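Peer 1: okay, here's the prediction I keep looking at, along with the sequence it came from:
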Amino acid sequence: MDIKIITDSSCDLPQDLVDRYDIGVVSLHVTFDNNETFTERVTINPEQFWERMAGSKELPKTSRPSPEAFAGAFREALANYASVIYLGLSSSLSGTFESAQLAAKSVPGDIHLIDSLTGSLGLGILTVKAHEFIQSGVSARAVVNKIIDYRNGMNTLFTMDSLENLIKGGRVGRLPGFIGTMLNIRPIGKAGDVGQIDVLEKVRGRARSLQRIVQLVGEMGSNLHEKMVGISHVNCLQEALNLKVNIEENYHPKNVIIGKVGSTMGTYAGNGGLIVSF
């Protein structure tokens, strides 16, 4: 192959898929209230992050990779490949994509950047699809166009036990009249058209919110039998597995990927967060 796919650590792809598809990953960082800083997927894994977040008094702080980190990844890739395609975390959620843009200006070569307008396995699915398109033998520009078309047809939904982390992190868009968990309300949100986070519905109870997620996959999805579904979770594997079974039984997608939410997306999703992309 003459094209190298690079993404960032917010993709939440299982490592075996990263290895199988030879995907380059540039890591974000997370800092806890004791000022300890870790590099996602390098010096901290999802389980370690979940444990530390549970014991943290303040919301952990994520930070984007430096332009130099991206520049190094781009140079290394271009030493072995004719082109690089970088698929990044939504620019509405992080400055990570901006770092990649700055790096691309400083590195000579054929570099293409795609804002995923999503994160977690929404981004992960796009990187896997990019690999599939490359395997078909098309040009880098054709891969970019195909990925943008696929991205524009994707949806990302999420539910969580509380909006506390999102509110603290300033990542929630429109919250008119939201009361909160005192009434056992569980929000269902989605990635908006420009990659921001919006609250779509408010459902009473965890079980009902998960049932509604399954319904929304059917209502919002198209040609699901031809598509991948990504389900990523923050310390709630059994519920993710149950979602997988329900989605497979109802919609028969091409395949379903289950991943663990790491520190970038997990900081805002919080314990019990579930993200479904399709």
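Peer 2: Now that the structure is in, tell me what you want to look at.

Peer 1: okay, CA-based contacts and neighbour counts for the rest of this
Peer 2: Fine.

Peer 1: ok, the residue nearest to Thr37 when sequence neighbours are not counted - how many residues close by?
Peer 2: Setting aside the residues directly before and after it, Thr37 is nearest to Thr31 in space (C-alpha to C-alpha, 6 or more residues apart in numbering), at 4.2 Å. Other residues near Thr31 number 16, with proximity taken as other C-alpha atoms under 10 Å.

Peer 1: got another, please set it beside the one above:
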Amino acid sequence: MPERTLVVTDSTASLPPETAAEHGIVVVPLQVVIGAKVYDEGPGGATPAMVAEALKAFVPVSTSRPAPAVLLGIYEKAAADGFSSVVSVHLSGEMSGTFESAQLAARQAPIPVLPVDSMQVGAATGFAAISAAAVLADGGSAELAAETARERAALSSSFFYVDTLEYLRRGGRIGAAAALFGGALSVKPLLRVEDGRVANLERVRTAARALARLEDLVVEAAGDQQVDIWVAHLASAERAGHLTTKLSERLEQQLYGREVWCNELGAVLGAHVGPGMVAACVAPRLDVG
């Protein structure tokens, strides 16, 4: 009987349910705490709209990682379902304890588990998980799948515009001094994920200029490579739609007929960036000879 490996990721990977199902990827939810209530992220739980409304109303919002026991339960079910190993791909360990939970659960799992720290957030983690699944579908080993996920995540670029750095400051994802400086003189900050953490990239005077610059940054990161592109927003559908249209036009050759993904950011990531955020991920494809 051939060996089978399951790919697991978390809800911050922003995979549409149908995409996860298509690739056989199991998604474990993170939690969102709104006021005194705890919700799983995803369908039937915390939604982006709930988070946006709570933030606008100054209702306390926080997030938490899945407990090691939750991940262990997924790994045990994989073993019971006949899988011989697991590749578990998660958002940056610099920003969440999810990867640590995977490591702790892996030690108790009945089958080998290879935890992967994508050092990314959002769709960059999702594209890494998809690449791992593709390796396995082609008959590759769990080790090769894990290494491919790390490679694709490392090649990916994640940029985002926020109306204010206040939400990142509240969640401890960016320093108070950086948040203060970013808000000075109505500066609009552009950020990127660097070494697994949120880093200041540029400061632009207006939202319109910031979004135009975001578009240029994505095009520059894509270069002449074949890429997958993801655009996300929180309570800013018009901005995201405009960016998606522009990137689809400017990167037509690099997309090679694929659509630019565009959706609302999940509740967990949305809790840290706030309404008005627009993000874009550029993920170079590894399967182009």
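Peer 2: In hand now; what should we look at? Computed from a predicted model, the values in this text were never measured in an experiment.

Peer 1: ok so, going back, on the three-state scheme, the counterpart of the residue nearest to Thr37 of the first structure in the second structure is what?
Peer 2: Matched to the second structure by TM-score structural alignment, Thr31 of the first structure sits across from Val33. Here Val33 of the second structure is recorded as strand under DSSP: H, G, I helix; E, B strand; the rest coil.

Peer 1: and the helices in the stretch 51-200 of the first structure, which stretches?
Peer 2: Secondary structure of the stretch 51-200 of the first structure (DSSP state H, counting those that start in this stretch): helices at 67-78, 96-106, 121-135, 140-152, 164-169.

Peer 1: go ahead and flag the most central residue of the first structure.
Peer 2: In the first structure, the centroid-proximal residue (C-alpha atoms, centre = their mean) is Ser120; its distance is 1.6 Å.

Peer 1: tell me the counterpart of it in the second structure.
Peer 2: Using TM-score structural alignment, Ser120 of the first structure sits opposite Gly122 in the second structure.

Peer 1: report the contact partners of that match.
Peer 2: By C-alpha atoms under 8 Å, 6 or more residues apart in numbering, the residues touching Gly122 of the second structure are 12-14, 91, 269.

Peer 1: the nearest residue to it once chain neighbours are set aside: how many residues sit nearby?
Peer 2: Excluding the flanking residues, the one nearest Gly122 of the second structure by C-alpha to C-alpha, 6+ apart is Ala13, at 4.6 Å. Neighbour count for Ala13 of the second structure, taken as other C-alpha under 10 Å: 26.

Peer 1: likewise for Thr245 of the second structure?
Peer 2: Number of residues near Thr245 of the second structure (other C-alpha under 10 Å) recorded here: 12.

Peer 1: also Phe38 of the first structure?
Peer 2: When neighbours are defined as other C-alpha under 10 Å, Phe38 of the first structure has 19 of them.

Peer 1: what residue of the second structure takes the place of Met154 of the first structure?
Peer 2: By TM-score structural alignment, Met154 of the first structure lines up with Ser156.

Peer 1: who's in contact with the residue lying closest to that match once chain neighbours are set aside?
Peer 2: Leaving aside its sequence neighbours, Ser156 of the second structure sits nearest to Ala283 (C-alpha to C-alpha, 6+ apart; 4.4 Å). Contacts for Ala283 of the second structure were tallied using C-alpha under 8 Å, 6+ apart; they are 124, 127, 152-153, 155-157, 222, 227-229.
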